[in-house]
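Have a look; sequence and predicted model below, questions after that.
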Amino acid sequence: MSSPNTMVKPQIVFDLTEVLLASTGKLRYYGIARVAAEAGIALRKLDASIRFAVFSQGHRGLLEVFPEIREDGSVELNVPAGIRQIRMRSHHYSRSKLRDLILSAIRPLIDRKNRLFWDEIAPGMPQIEMAGKTFVTCSRPKVITEILCAMAKQGVSCDVIPMLHDMIPLHDFHHQRASFPKNFVGDNRFVIERAKGLLSVSEFTRQEIIDFSQSDVLPAVPEIIAVPLVHQCPIGTEPAEQAPPDTPYILTVGSMLGRKNLDVVFEALRVLQRTGSPLPKLVLAGAPRGRTRTYVASAECDSIRDLVLFYENPNQTDLVTLYENATAVIMPSRMEGWGLPAGEALWCGTPAICSTAPVLEEVCGDLGLYFDPDAADELAEYIRRLLTDSAFSTKLRMRISEHKSKLRTWDNVAEDIVAAVSRLSR
């Protein structure tokens, strides 16, 4: 007979919905989808009792998927690919009788169409019974909200432990959709109020959540445990598609104008040009960004346009090659929840030049080089030194290499998630 104090191990169901959504191609290089996929792979290898699910808009429920460990030790998540779902909000944060009337009329039609989309590609997937289980998810709050609304409608009760990535929209950064910050606040409030406990991707994000709760932007929060993300950059298994430049280059991954502050990198190139310093190529890797292409084509970039190279949606093999051969990876953001490219640069032995955003110092510690995000001359000076001072560059790369064993891996993340869930489930 077990002791009354014996802890019952929670039955974890890990959410892979962001992997499903990324498979349509719109979010191929999207940080949250990457986190869901890599954490899912590591969790499958760590604990065979963990189950996995994706949310179907058509079924209005979670369907179980069954990741497999291959003979070579790699993991196939077996998430169906290419299912395009028409998404409609189930929960709104403003009143509109007309909107609600229209949505109630068309929702059954949309659900039916979504079900048909699903059944064309992945028919017969079993729904997973969630009662009494622990649902762990690192999806975006708006996705989690949809899942929780569906559970509530079905009368399902289970512990929910979400991983929150950042609170960036709660700051004064411009967003092209005026409704986004309001919905972001609403979705986070909705999720937090229903959570057994919270995970965050960094100590910085953990403190942000607490601060916004104390200022009444967010509700009272349950216990929050930081599970810092990784430095590890997994080796790609796909064939190479895009060769790196054969001349020195600096690299940004997923950067864009605005809050991601790609602007300062362009200005740093102009500073180097004005001072007669060596000029590297600038590789912009990630999803296509129309605004960035428009800016590069503008007269403002006439003098540096030939330096800019777009590598759209590189596969993992090409991304690792870009990291390994870069003079430096630039992380110019004004704010991040973690900062995967900076960590991945260090994993690949490449210097990371980061803005002084607090979380980037959490990622890189004393291995990073830091500049004021408004000071293009500081960034330019680091680039110049790495290009011209071989002793400086070699010493920095050696220090990064010596610390590789201390960098975080996806296995570390999986272990920390399981430990945190056990603690929060008490």
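The structure has been received and is ready for your questions. Numbering: from 1, shown residues only.

rest of the way, CA atoms for contacts and neighbours
OK.

Please report the distance of residue 252 from residue 265.
Residue 252 sits 9 Å away from residue 265 when distances are taken as CA to CA, to the nearest Å.

who touches both of those two?
When contacts are counted by CA atoms under 8 Å, 6 or more residues apart in numbering, residue 252 and residue 265 have residue 330 as shared neighbours.

Tell me which stretches of the stretch 1-150 of the chain form helices.
In chain order, the stretch 1-150 of the chain shows helices spanning 17-22, 31-46, 97-121, 141-154, with DSSP state H, counting those that start in this stretch as the criterion.

So for the longest one, what gets flagged as buried?
Okay, so that is helix 97-121. Of the residues in helix 97-121, 110-111, 113-118 count as buried by neighbour count, 16 or more other CA atoms under 10 Å.

structure B:
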Amino acid sequence: MTRLRVAIDARKLRDFGIGTYVRGLLGAAAARGEHDLVALVRTGDEALLPAGVSAVPCDAAGYSLAELVSVRSALSKAGCDVFHAPHYVVPLLPPRATVVTIHDLIHLKRPEHRTLAKKLYATTMLRRAMRAARVVLTVSESVRDDLATFAPRHAGKVRAIPNGVEGRFLAPVPGAEVARVRREAGLDAPYVLFLGNDKPHKNLDGLFAAFAAVARSGLTHRLVLAGGSPERREARRHAAVEAGVADRLVDLGFLLEADVVPLLAGASALAMPSFLEGFGLPVLEAQAVGTPVVSSDRGGLPEAGGDAALYADPDDPGALADALVRLLTDADLAARLSARGRERARSFTWEAAFEKVSAAWMDAAEGA
């Protein structure tokens, strides 16, 4: 195997979503040691990189014209055989051997709450990325199909490689840690967890409407939101009041990394009601810790959950409520989904993802 020098845009290293992807991929690649890795990082993030990964500073603001120049400059300093952009922003004059990962087309498929400028930016950058890349990676077959429709001329470049689950979700979760996060969150009742941001495509209004029906069924569960922005906390509370579930809501906002796994493990169920997801990694993370899942049936979510989740139409809060009530009242069903989910999650590793990504790097270097 040819040893490559691969530069990866890791400016989102601290983020969820793309940041999780970058951390997982860098960790697996560094552990294998087959390539020389260089990460473009924001100043101060160098210490977050795995051992053996070199760093080149790159501090330009995201989604700006300045970053197109800044990333190009950083790549010149890094020197590389292959450049991997983990989202659709590629620099001016990108290297010939460029690999791009496109996680979803939510900006284009769910544009209702986005300005015209943001829609145009997303469309322009996606088209640039599709043209510039020798290989385009997606995290699901669903997104690959979307790209085939969006840019049919470049469909032959696209490969679907599912995300992996971090090892911390696969390890046993101490009961004391679950008890700690419950105590700190004031959770003295069973709960359903929503894990993610509060962007419109996440369908929190639909979840609130569904949970109102869950409450009317006589179940005493709380609804825990984790990951929403502090700036929108009041908007979330108002929506919960409108739906009649404010008394059931526990809004934790952003979580500490140390709290994510035990909070997931302590939940009676994970609710993932999104109108669209490229993949839906929280579904697999919940399955990894043994928490059963009720998910939307849209986008890449069925690929993440497989046969180890219950599904509902996100446009139908009644169907979502029925699925939640069924799961929360049928202990045998919950146990079956828990066992099936644990087994399924073990097959989604970053090591397996890296094997396929490494092949994409090689192909890009050879001219694809």
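Done, it's in. Model, not experiment: these values are computed from the prediction.

Let me see the TM-score of these two.
Overall, the chain-to-chain superposition scores 0.83 on the TM-score scale (TM-score structural alignment, normalised by the length of the second structure); 351 aligned residues with a CA RMSD of 3.4 Å.

if we can go back for a sec, got JSON lines for the helices of the stretch 1-150 of the first structure, with distance to residue 81 of the first structure too?
What follows is the helices of the stretch 1-150 of the first structure, written out as JSON lines (distance: least, CA to CA, whole Å):
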{"stretch": "helix 17-22", "distance to residue 81 of the first structure": "6"}
{"stretch": "helix 31-46", "distance to residue 81 of the first structure": "13"}
{"stretch": "helix 97-121", "distance to residue 81 of the first structure": "8"}
{"stretch": "helix 141-154", "distance to residue 81 of the first structure": "18"}
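
Of all these, which one is nearest residue 402 of the first structure?
Nearest to residue 402 of the first structure among the helices of the stretch 1-150 of the first structure is helix 31-46 (24.7 Å), distances taken as CA to CA.

Give me the mean deviation of the closest one from the second structure.
When the second structure is overlaid, helix 31-46 of the first structure sits 1.0 Å from its aligned residues on average, using mean CA distance after the TM-score superposition for the first structure.

Touching that helix from outside, list them.
Surrounding helix 31-46 of the first structure, the residues in contact under the criterion CA under 8 Å, 6+ apart are 14-16, 18-19, 22, 27, 50, 67, 69, 75-77, 138-140, 165, 340, 410-411, 413-415.

what stretch of the second structure lies opposite that helix in the alignment?
The aligned range for helix 31-46 of the first structure in the second structure is 17-32, by TM-score structural alignment.

quick one: buried residues of the matching stretch?
17-30.

Specify which member of the residues you listed is nearest to residue 124 of the second structure.
Residue 124 of the second structure lies nearest to residue 18 out of the buried residues of stretch 17-32 of the second structure, by CA to CA, at 19.7 Å.

Could you measure from the closest one over to residue 297 of the second structure?
Shown here: residue 18 of the second structure relative to residue 297 of the second structure, a distance of 22 Å by CA to CA.

again, but for residue 134 of the second structure
As defined by CA to CA, residue 134 of the second structure lies at a distance of 32 Å from residue 297 of the second structure.

Can you tell me which of the contacts of helix 31-46 of the first structure are classed as buried?
Of all these considered here, the ones buried according to neighbour count by 16+ other CA under 10 Å are 14-16, 18-19, 22, 27, 50, 67, 75, 77, 138-140, 165, 340, 410-411, 413-415.

Can you get me a residue count around the aligned residue in the second structure for residue 159 of the first structure?
Across the two structures, residue 159 of the first structure finds its equivalent in residue 97 of the second structure, going by TM-score structural alignment. Burial measure for residue 97 of the second structure: 23 neighbouring residues, criterion other CA atoms under 10 Å.

Could you do residue 312 of the first structure as well?
Other residues lying near residue 312 of the first structure total 17 when counted by other CA under 10 Å.

That one and residue 286 touch, don't they?
Yes. Under the criterion of CA atoms under 8 Å, residue 312 of the first structure lies in contact with residue 286, with a separation of 5.2 Å.

Show me where the stretch 251-368 of the second structure has its strands.
Counting by DSSP state E, counting those that start in this stretch, the segments of the stretch 251-368 of the second structure that form strands are 269-272, 293-296, 310-312.

Mind giving me the packing neighbours of the first one?
It refers to strand 269-272 of the second structure. Using 3 or more CA pairs under 8 Å, 6 or more residues apart in numbering; DSSP states H and E as the contact criterion, the secondary-structure elements in contact with strand 269-272 of the second structure are strand 191-195, helix 281-289, strand 293-296, helix 317-329.

Please say which of residue 134 and residue 297 of the second structure ends up with more neighbours.
Here residue 134 of the second structure and residue 297 are set side by side on neighbour count (other CA under 10 Å), and the busier one is residue 134, at 25 against 21.

To which residue of the first structure is the more buried one aligned?
Under the pairing rule here (TM-score structural alignment), the equivalent of residue 134 of the second structure within the first structure is residue 196.

Ok, residue 247 of the second structure next?
Match for residue 247 of the second structure (TM-score structural alignment): residue 306.

what ranges do the helices span in the stretch 201-350 of the second structure?
Under DSSP H, counting those that start in this stretch, the stretch 201-350 of the second structure gives helices at 204-216, 233-243, 257-266, 281-289, 301-305, 317-329, 331-345, 350-366.
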